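Q: the sequence and its predicted three-dimensional model are supplied below.
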Amino acid sequence: MSILIKDGTVITENDTRDIIHGNILVEGNKIAYVGKEKPDHDEEINAKNRVIIPGFINTHTHVGMSGFKGLLDDIVLSEFLDKTSKLDSQRTDEGIYNSSLLGMNEMINSGTTSFVDLYYSEDIVEKAVEKIGMRGFLAWATLDQEFTTQRGDPVKNAEAFIRKEHPGTVIPMAGIQGIYVSSDENYYRVKELAEKYNVMVHTHLSETRKEVYDFVKTHNERPVEHLGAIGFLSDRIIAAHCVWITLNEIKILSKYKTSVSWNAISNAKLSSGGIAPVPELLSNNVNVSLGTDSSGSNNSLNMFEEMKYSAISINNDRWSADTVKSQQIMDMATRNAGIALKSPIGIIREGYLADLVILDMNKYNTMPYNDSNIVNNIVFSANPENVESVMVNGKIIRSKNFNTTEESKFAEVNYL
């Protein structure tokens, strides 16, 4: 089955950031052609006066917590953590599944085609991924047994999940909750697990000042320094947050080619203090992508919001509107994430997976636009209303003809 998406403006996100006015041929689940020609095909999608972008890739979330939206607001961080832990301990399989469906639908509506998830019960999240058709990189969270609410050994649970058969759009990963609940032994075991099965690792790292300073008191070194010293860091790791890190730690992340997921809105909403040192990360060649975090700490899984706020917050913090430019933010939401995941996504290029979003930019909020400002308008002006169609793995999973009665059903289900 081949589909020609014709006559569109294609934001390729390739190495030279070409913008092409032409066509994309999708064969099966991959992009077979990008250019001016119109190869033979079975079906057509008319993209005239439309913009085609690589689907956004959300590199840090907890989609099973989408039902926590509005339950954790207006409280200090310590109370947030306590309340989250209590809610987590009361979860049901039904609640996790419904929350996952809710969050995935929100992500699709805002142009996200892939996400990285860190949670336990990823087997339940996987069922939702299969139903919705998104691409899910699912990292089973591990931590020391004295802190977990999981049944059994978290690392063995993670291994069992990684070993099982998965749908085509599910990629299993190993996860670590964070240095505040994980001993060196847990890091060693997860590293061994990841190497054994050749999977990526996702973890929280240096999110809060308290987390970092408490660790320094007991270990006389900072978290990134320690993880480098014990041989844990590598290009397999995607570390979420990295707000409270020093220049020395940035150089360590760069040395080991560890990627960072920047979660600007969540960090600001939780008022954990500080802003991730993104300019220094970039200048030291650390690969940076974007994440929303959960609906409990962000209240939204909307990558349009994440892009805009990320750019505005860092530029305001550095007193210069060109500190991090729109194209760099767009890269973080697409190609950088694909690079972090070592996956052929995030770029519209022959041989890459066909995860594409068609935008209608002929809306009040995004006009006028042309090749010179189109990326700026996507980053600063676009919103989910501009999303017309979403393709994952070569299949259209959402279009402008979406049945809104399906959406209303989510008002009546259990999320806990």
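A: Good, I have the coordinates.

Q: make it CA atoms for all contacts and neighbour counts henceforth
A: Noted.

Q: Glu44 is in what secondary structure piece?
A: strand 43-46 (DSSP states H and E).

Q: buried sites along that strand?
A: The neighbour-count check on strand 43-46 (16 or more other Cα atoms under 10 Å) flags nothing as buried.

Q: next up, a structure to set beside the first:
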Amino acid sequence: MTVESTAARTPRRSAGSKAGTTGTKRTTSTTKKASGAGKSAEPALVQLLTPEGKRVKNAEFDKYVDGITAEELRGLYRDMVLTRRFDAEATALQRQGELGLWASLLGQEAAQIGSGRALRDDDYVFPTYREHGVAWCRGVDPTNLLGMFRGVNNGGWDPNGNNFHLYTIVIGSQTLHATGYAMGITKDGADSAVIAYFGDGASSQGDVAEAFTFSAVYNAPVVFFCQNNQWAISEPTEKQSRVPLYQRAQGFGFPGVRVDGNDVLANLAVTKWALERARAGEGPTLVEAFTYRMGAHTTSDDPTRYRGDEERLAWEAKDPILRLRRYLEAANHADEGFFAELETESETLGKRVREAVRAMPDPDHFAIFENVYADGHALVDEERAQFAAYQASFADEDGGK
């Protein structure tokens, strides 16, 4: 198969120079032209591991993973398996009424683990609400992710303890937070980098466009990591952009690259490259991880209403975990003992998460009315009273029990 690189190389600029004053050189191999007015070139894709588990070479990015050991490869596989197991347990807990909501990452493990393992300890992460794999890489206890979805806290972890910010529910706003933080890093003279995660749907938000503008103009050391999982709830990607998402970076004056989001090695390599650019003072990068959301957008969503089974089946053949397993087995980097031991560890993790959630207190039903306004508000008081009456009605039906 043809492997194409979209790595754009931008000459290094000083922090005070303006974005867009230098040309962007793009190198690709065998770029296919799309026919028809208004259509762009066929998107190129960085891939190092095929769906069949075959290692393929890439002149641009091989150097970022060529030294990877068998132990490190097994570690990536373990990360993905345990993240998927935790995610499945959280989905089941929501179905059982233990969580109010859950946003599954099923199918996106390679994008998150690959990019998460590319980070240094002093880099800072701004996630959305689906980055459970990145949280795992940053050492956040999986059980701490669930308190917010149970309604018992507003996050459950110290962002500064792991350089992993609290989950962001407001779509796209974390890209502005990340840009501001990255601008601060430059002012402080540090050589760390920032990464902001968002989805294809968020790419249509004004906050994201503003973040692109500020990061380019101020040459901020930030990587924008877009997980294009093909569906913004029920809207396909073609409703978000007329061109491939990574190409949007060109208009803001920084490079964009599309990577096979189901290839953990490619995600590791491309993110390392982008982070190194940021640390070297070369400004922002947009990475589009081309992947697929296997499950529902959240547990309140029914994907069967807007997409067919054949689409999911086609993407299941590109499963990121199966892909790496095939490579490990073919290269004799893992034996059946490793996989059996990991299965046991996976079940132990599921049990720990299950017990931890069930041990959490029930959320305070009236907490939603607190801290809305600093000095109180008549409308909030009225709504609180209405809710109290509603709650009391259940006790009346049970004979006061």
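A: Here it is on my side, so go on. The shown structure was predicted, so the numbers you read here are calculated from the model rather than taken from an experiment.

Q: could I get the TM-score for this pair?
A: Put the two chains on top of each other and the TM-score (TM-score structural alignment, normalised by the length of structure 2) is 0.34; 230 aligned residues with a Cα RMSD of 7.0 Å.

Q: buried stuff in the helix or strand where Glu305 of structure 1 lies?
A: Glu305 of structure 1 is part of helix 303-317, with elements assigned from DSSP H and E. Residues 303-315 are the ones in helix 303-317 of structure 1 that count as buried (16+ other Cα under 10 Å).

Q: then stretch 379-392 of structure 2?
A: Arg384.

Q: determine how far the last residue of stretch 317-328 of structure 1 lies from the first.
A: Length of stretch 317-328 of structure 1, first residue to last, Cα to Cα, to the nearest Å: 17 Å.

Q: adding distance to Phe56 of structure 1, write the buried residues of helix 303-317 of structure 1 out as JSON lines.
A: As requested, the buried residues of helix 303-317 of structure 1 are arranged in JSON lines below (distance: Cα to Cα, whole Å):
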{"residue": "Met303", "distance to Phe56 of structure 1": "7"}
{"residue": "Phe304", "distance to Phe56 of structure 1": "9"}
{"residue": "Glu305", "distance to Phe56 of structure 1": "12"}
{"residue": "Glu306", "distance to Phe56 of structure 1": "11"}
{"residue": "Met307", "distance to Phe56 of structure 1": "10"}
{"residue": "Lys308", "distance to Phe56 of structure 1": "14"}
{"residue": "Tyr309", "distance to Phe56 of structure 1": "16"}
{"residue": "Ser310", "distance to Phe56 of structure 1": "15"}
{"residue": "Ala311", "distance to Phe56 of structure 1": "16"}
{"residue": "Ile312", "distance to Phe56 of structure 1": "19"}
{"residue": "Ser313", "distance to Phe56 of structure 1": "20"}
{"residue": "Ile314", "distance to Phe56 of structure 1": "20"}
{"residue": "Asn315", "distance to Phe56 of structure 1": "22"}
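
Q: surely Ser261 of structure 1 is in a strand?
A: Yes: membership of Ser261 of structure 1 in a strand is supported by DSSP: H, G, I helix; E, B strand; the rest coil.

Q: surely Lys58 of structure 1 is in a strand?
A: No Lys there; residue 58 of structure 1 is Asn. Yes: secondary structure of Asn58 of structure 1 (three-state DSSP): part of a strand.

Q: correct me if wrong: it contacts Met303.
A: Yes: with contact defined as Cα atoms under 8 Å, Asn58 of structure 1 reaches Met303; the gap is 7.2 Å.

Q: which of the buried residues of helix 303-317 of structure 1 sit farthest apart?
A: Using Cα to Cα, the two most remote members of the buried residues of helix 303-317 of structure 1 are Met303 and Asn315, lying 18.2 Å apart.

Q: make sure His21 of structure 1 is indeed in a strand.
A: Yes: His21 of structure 1 sits within a strand when classified using three-state DSSP.

Q: any idea how far Asp331 of structure 1 is from it?
A: For His21 of structure 1 relative to Asp331 of structure 1 (Cα to Cα), the value is 20 Å.

Q: okay, and Asp82 of structure 1 sits in which element?
A: Asp82 of structure 1 is part of helix 77-89 when elements are defined by DSSP H and E.

Q: my bad, should have said Ala32 of structure 1
A: In the assignment (DSSP H and E), Ala32 of structure 1 maps to strand 30-35.

Q: and if you look at Gln227 of structure 2?
A: Assigned by DSSP H and E, Gln227 of structure 2 falls in strand 222-228.

Q: contacting residues around the strand or helix carrying Arg358 of structure 2?
A: Assigned by DSSP H and E, Arg358 of structure 2 falls within helix 336-359. Applying Cα atoms under 8 Å, 6 or more residues apart in numbering, the external contacts of helix 336-359 of structure 2 come out as 78, 81-82, 85-86, 89-90, 93, 98, 142-143, 146-147.

Q: so Ile321 of structure 2 belongs to a helix, correct?
A: Yes: counting by three-state DSSP, one finds Ile321 of structure 2 located in a helix.
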